[in-house]
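Trainee: return a 3D structure for these sequence lines:
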Amino acid sequence: MSISDIAIRSEDPKIEVAWFCDLCNGDYEFLGVPDGELRSSFEHCSDIIRLADQLGYQNILLPSSYQVGQDTLTFAAAASQFTKNISLLTAIRCGEIHPPMLARTISTLDHMLKGRLNINIISSDLPGNVRDSKERYRISKEVIQILQQCWNGEKIDHKGEFYNFDLSTEPSKSYQVNGGPLLYFGGISEDARQLCAEFCDVFLMWPETEEKLSETMADLSRRASNVGRTIDFGLRIHVIVRDTEQEAKDVAKRLISRLDLKVAEELKHRALDSKSAGVLRQDELRKQADSDLFIEPFIWSGIGLARSGCGSAIVGTPEQVIEKIHRYIDMGIRAFIFSGYPLMEECKIFAEKVLPFLNTISLPKAQGRIPDRTPVTPLTTGERK
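Mentor: Next comes the predicted model:
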């Protein structure tokens, strides 16, 4: 299935290339073998984001989880002061923060970053709580509706199942215009797909076969069209790129060479989304891999042995990796979130061997969200009341 079969918002084949910042205790040289030098300290996480900014990545994912590491919003606020160009894809777990105060927090961050803020909407359980999946997505829907009222109107006028508000939006106005920060969203359940189609901007997918990715994209595109919308598609995937294919495969094998499978299971279940439909699908996919853990040419599923969520990597030479990325672009994918182990080392290698050969763009800039001049808001030049 080609892009001609799938309606997307960004028809221009330029792509947004993001890296990943380990705020949640997940950076390793050998999977499952903790290294104190790679702990999710403020210093280490700051080094990762500084490097990605300097090397020309357009975006960086700041995840959220109840694990040793950095609080997402707190870290994003700090990073706003030492980054220059990169956007911060900041994970927000719906229901974790009172929605009007969350909108005010996002407004603060958006102004600090002068529009370099994207939002990753997540709907996993809060730590220690278990809710029905359908209920979690209903909560997420209400939170998104409230945020979008804050960015687009004069009042929060919301009467829902979980929240009821009649408030001014003045304290929560975004720096970004034309709809506020872009909402990136992932999830493969029926409720997740419908929520994204109706309210979000970029549907994030985890590694799959090309055939399955195309099926998912066609379904989401159709759902969005049914409510008069188009969305973009993104892929969250690891990458191992070396000068020869054998060297890349050797690096992949080395990564899991010290992995104890009991430890691996414990690591996977630390994540708050470890029982989600998407995670279970990643496990199922790995079981279909060949003896070297490849699910299709150049897509290696070994990382999923010890990681909840994104479990596969593109593995190959620079030419092979670039060719695979272009196949995804031809399918209609416009946003990529890459990572590798260890994060600093692989960030440099990818930036040297692959990034210069990709035609890149910032999605919020391309879609007119980041204004060319300072917008009039209560925190800039708007009338103080």
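Trainee: drop to CA atoms for contacts and neighbour counts, all remaining ones
Mentor: Fine.
Trainee: what is the burial count for the nearest residue to Ile333 once chain neighbours are set aside?
Mentor: Counting by Cα to Cα, 6 or more residues apart in numbering, Ile333 lies nearest to Phe233, which is 4.9 Å off, once chain neighbours are set aside. When neighbours are counted by other Cα atoms under 10 Å, Phe233 registers 26.
Trainee: what of the one 3 residues further on?
Mentor: For Arg236, the tally of surrounding residues (other Cα under 10 Å) stands at 23.
Trainee: again, but for Glu323
Mentor: Glu323 has 12 nearby residues by other Cα under 10 Å.
Trainee: and the strands in this structure?
Mentor: 16-20, 59-62, 87-93, 117-122, 155-159, 164-168, 183-186, 202-205, 232-241, 294-296, 299-300, 313-316, 333-339 (DSSP state E).
Trainee: nearest to Lys249, out of those?
Mentor: strand 313-316 (6.7 Å; Cα to Cα).
Trainee: just the residues contacting the longest helix anywhere in the chain, thanks.
Mentor: Criterion DSSP state H: the longest helix present in the chain is helix 133-152. Here helix 133-152 makes contact (Cα atoms under 8 Å, 6 or more residues apart in numbering) with 94-95, 99-100, 103, 121-125, 155-158, 160, 162-163, 169-170, 172-174, 178-180, 191-192, 195, 199.
Trainee: if any of those are buried, put those into a ChimeraX selection.
Mentor: To isolate the buried members of the contacts of helix 133-152 in ChimeraX, using 16 or more other Cα atoms under 10 Å:
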select :94,95,99,100,103,121,122,123,124,125,155,156,157,158,169,170,172,173,174,180,191,192,195,199
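Trainee: could you find the closest non-adjacent residue to Lys353?
Mentor: Pro318 (5.8 Å).
Trainee: dump the residue contacts of the one you found.
Mentor: Per Cα under 8 Å, 6+ apart, neighbours of Pro318: Val241, Arg242, Asp243, Lys353, Val354.
Trainee: biggest separation within those, which pair?
Mentor: So, the contacts of Pro318 by Cα to Cα: farthest apart are Asp243 and Val354, at 11.1 Å.
Trainee: which of those two has more residues huddled nearby?
Mentor: Between Asp243 and Val354, counted using other Cα under 10 Å, the more crowded position is Val354 (17 against 12).
Trainee: count of neighbours near the closest residue to Ser339 other than its chain neighbours?
Mentor: The spatially closest residue to Ser339, leaving aside those adjacent along the chain, is His238, at 4.6 Å (Cα to Cα, 6+ apart). Residues near His238, counting by other Cα under 10 Å, number 26.
Trainee: thought Pro342 was touching His238, still the case?
Mentor: No. Assessed by Cα atoms under 8 Å, His238 is found out of contact with Pro342, at 11.1 Å.
Trainee: end to end, how far does stretch 156-176 reach?
Mentor: Counting by Cα to Cα, to the nearest Å, you get 18 Å between the two ends of stretch 156-176.
Trainee: here's the other one to compare against:
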Amino acid sequence: MTIDIFWRIPTHGEPSSHRSRKPFRGDWFPGDDSRRQAGLSGDDGFTYADYLAEIARAAEIAGFQGGLIPSFPMTDEPWVISSVLARETRTFRFMIPFQPGFLNPVVAARATASLQRATGGRALYNIITGGGGPQQLWWGDPVGHDDRYGRTTEFLDILRGVWRGGPFSYHGRFYQVEDAGLADPLSREEFPEIYFSGSSDAALASASKHADYYLTWLEPFAQLRDKFARVKERTDALGRKIKCAIRVDIVARPTEKEAWNEVERGFENIDPAVLAAHARRNEGSESVGARRQQALRPTTINSYKDLIIEPNVWSGFNLLRGGQTQGIVGSYEQVAERLDELVRLGADAFILAGTPHLEEAYRVGEEVLPLVRGRAGAPALRAVG
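Mentor: Take a look at the predicted model:
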């Protein structure tokens, strides 16, 4: 059995290393005057889309199946970026995150089937239902936590129903559909695999019904084992099988010392105000996953070492670039060993990332992936499924 491994596409720009938080690649700059201050005034004709295409091609060349295209208030729209990158790659698969409440399920089915038809079936879903609070209201969505997951379940019920060609009718709490269905040849396109995020009981109930892969952030390994067991137990009760996937950042270098030196240099450049705010981050969030991450933070942070929670696992990545907290740090061999350990715990897929994404796609693809053995002990496992 092989392990599916994806990369990440930084649709919000990125710094050139962990030693800076300012996104000087991909033309997402903080403030109107930052281009001039960075000495980058003028247009050389190389756009942010060109940079994203370089990363996608690098991931494709390095052996990754495809890439996650993030969706946050500060990113480009992943549906649009997927269409752009489709013309720049040949086998690269597009994992599109979206919150179901923001699309009509019939329109989403038609759009996805069209993308499948145009790209030879390279689209996947990352279904996210939102963490609530101010960010959820940014999207104009006041629906409560458990109701959002109920809405997601109905959305996916309809999406699957109309994909078969119809006529399909549905009368739910959030959606009503009469005699809908995709026309031939759209209905003959392959239904996209679903990666599903969420840690609450409501999330697991929805994931167990519809997800092909249950996707989680990296957590302490024992916690992940328990989480995987919970979601598989729920899915087994429905007569379905589900796989598990992990989103994790990587700092891999020829030696462990070099890897931790990179983390230390990044930590030393963190603004003290960012450190002070770190303990308050996600307070009041409805996201169970965010609260699980928050519970791992030390009350006092004086050194990057205070954030090492397990061998080769560092919980300060969001201090360096925002986003996920936990990541793996070590030599190429150590990172591969930790990924193999996660496979033994039940992981069937990974979404990896590293800063900067272009160079690190080559580094991780060429130096780490060939060392990952998976369950079969293959001598040179690549990211193909």
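Trainee: report the TM-score for the pair.
Mentor: The pair, once superposed, lands on a TM-score of 0.83 when counted by TM-score structural alignment, normalised by the length of the first structure; 347 aligned residues with a Cα RMSD of 2.6 Å.
Trainee: before we move on, the earlier item: map the residue nearest to Ile333 of the first structure across to the second structure for me.
Mentor: Under the alignment (TM-score structural alignment), Phe233 of the first structure maps onto Cys244 of the second structure.
Trainee: so who does its match touch?
Mentor: So Cys244 of the second structure contacts Tyr213, Tyr214, Leu215, Thr216, Phe228, Gly346, Ala347, Asp348, Ala349 (Cα under 8 Å, 6+ apart).
Trainee: the aligned residue in the first structure for Glu154 of the second structure and Tyr163 of the first structure, how far apart?
Mentor: Correspondence of Glu154 of the second structure to the first structure, assessed by TM-score structural alignment: Glu142. According to Cα to Cα, Glu142 of the first structure stands 7 Å off from Tyr163 of the first structure.
Trainee: what does Gln320 of the first structure give?
Mentor: For Gln320 of the first structure, the distance to Tyr163 of the first structure - Cα to Cα - is 49 Å.
Trainee: now Ser41 of the first structure
Mentor: 35 Å.
Trainee: what residue of the first structure matches up with Glu256 of the second structure?
Mentor: Counting by TM-score structural alignment, the partner of Glu256 of the second structure is Glu245.
Trainee: give the contact list for the residue lying closest to that match once chain neighbours are set aside.
Mentor: Distances taken as Cα to Cα, 6+ apart put Gly316 closest to Glu245 of the first structure, at 4.8 Å, once the chain neighbours are dropped. With contacts defined as Cα under 8 Å, 6+ apart, Gly316 of the first structure is in contact with Ile240, Val241, Arg242, Thr244, Glu245, Gln246, Ala248, Lys249, Phe298.
Trainee: surely the fifth one touches Thr317?
Mentor: Yes. Checked against Cα under 8 Å, the pair Glu245 of the first structure and Thr317 is within contact range at 5.3 Å.
Trainee: the two: which has the busier surroundings?
Mentor: Thr317 (22 against 18).
Trainee: alignment lookup: that one to the second structure.
Mentor: Under TM-score structural alignment, Thr317 of the first structure pairs with Ser331 in the second structure.
Trainee: OK, contacts around its match?
Mentor: Ala252, Arg253, Pro254, Thr255, Glu256, Lys257, Glu258, Ala259.
Trainee: give me that answer again for 7 Å
Mentor: Ala252, Arg253, Pro254, Thr255, Glu256, Ala259 (Cα atoms under 7 Å, 6 or more residues apart in numbering).
Trainee: got TSV for those, with distance to Asp146 of the second structure too?
Mentor: Listed next are the contacts of Ser331 of the second structure as TSV, based on distance: Cα to Cα, whole Å:
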residue	distance to Asp146 of the second structure
Ala252	39
Arg253	42
Pro254	45
Thr255	45
Glu256	43
Ala259	41
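Trainee: restricted to helices, list the residues you listed.
Mentor: Glu256, Ala259.
Trainee: picking up where we left off before, keep only those of the contacts of helix 133-152 of the first structure that are in helices.
Mentor: Pro99, Pro100, Ala103, Asp191, Ala192, Leu195, Phe199.
Trainee: which residue lines up with the fourth one in the second structure?
Mentor: Aligning on TM-score structural alignment places Asp191 of the first structure opposite Ala202 in the second structure.
Trainee: ok, that match to Asp147 of the second structure distance?
Mentor: For Ala202 of the second structure, the distance to Asp147 of the second structure - Cα to Cα - is 9 Å.
Trainee: again with Leu381 of the second structure
Mentor: The separation that Leu381 of the second structure has from Asp147 of the second structure, given Cα to Cα, amounts to 41 Å.
Trainee: on that earlier part again, near the match of Glu154 of the second structure, how many other residues are there?
Mentor: 21.
Trainee: distance check, it against Glu161 of the first structure.
Mentor: 8 Å.
Trainee: again, but for Cys310 of the first structure
Mentor: Cys310 of the first structure is 32 Å from Glu161 of the first structure, by Cα to Cα.
Trainee: the two - which one has more neighbours?
Mentor: Comparing Cys310 of the first structure with Glu161 by other Cα under 10 Å, the one with more neighbours is Cys310, at 20 against 10.
Trainee: surely the more buried one and Leu235 touch.
Mentor: No. The pair Cys310 of the first structure / Leu235 is not scored as a contact, 9.6 Å apart, by Cα atoms under 7 Å.
Trainee: what do these two both touch?
Mentor: Common neighbours of Cys310 of the first structure and Leu235 (Cα under 7 Å, 6+ apart) are Trp206.
Trainee: could you check how far the corresponding residue of the first structure for Gly346 of the second structure is from Leu261 of the first structure?
Mentor: Alignment note: Gly346 of the second structure maps to Gly332 in the first structure; criterion TM-score structural alignment. Counting by Cα to Cα, the gap from Gly332 of the first structure to Leu261 of the first structure is 36 Å.
Trainee: higher neighbour count, the two?
Mentor: The residue with more neighbours, out of Gly332 of the first structure and Leu261, is Gly332; 28 against 13, by other Cα under 10 Å.
Trainee: show me what contacts Ser187 of the second structure?
Mentor: Trp163, Arg164, Gly165.
Trainee: what's the closest residue to Ala59 of the second structure other than its chain neighbours in contact with, if anything?
Mentor: Nearest residue to Ala59 of the second structure in three dimensions, chain neighbours excluded: Ala361, at 5.4 Å (Cα to Cα, 6+ apart). Going by Cα under 7 Å, 6+ apart, Ala361 of the second structure touches Ala58, Ala59, Ala62.
Trainee: alignment lookup: Ala361 of the second structure to the first structure.
Mentor: With TM-score structural alignment as the criterion, Ala361 of the second structure matches Cys347.
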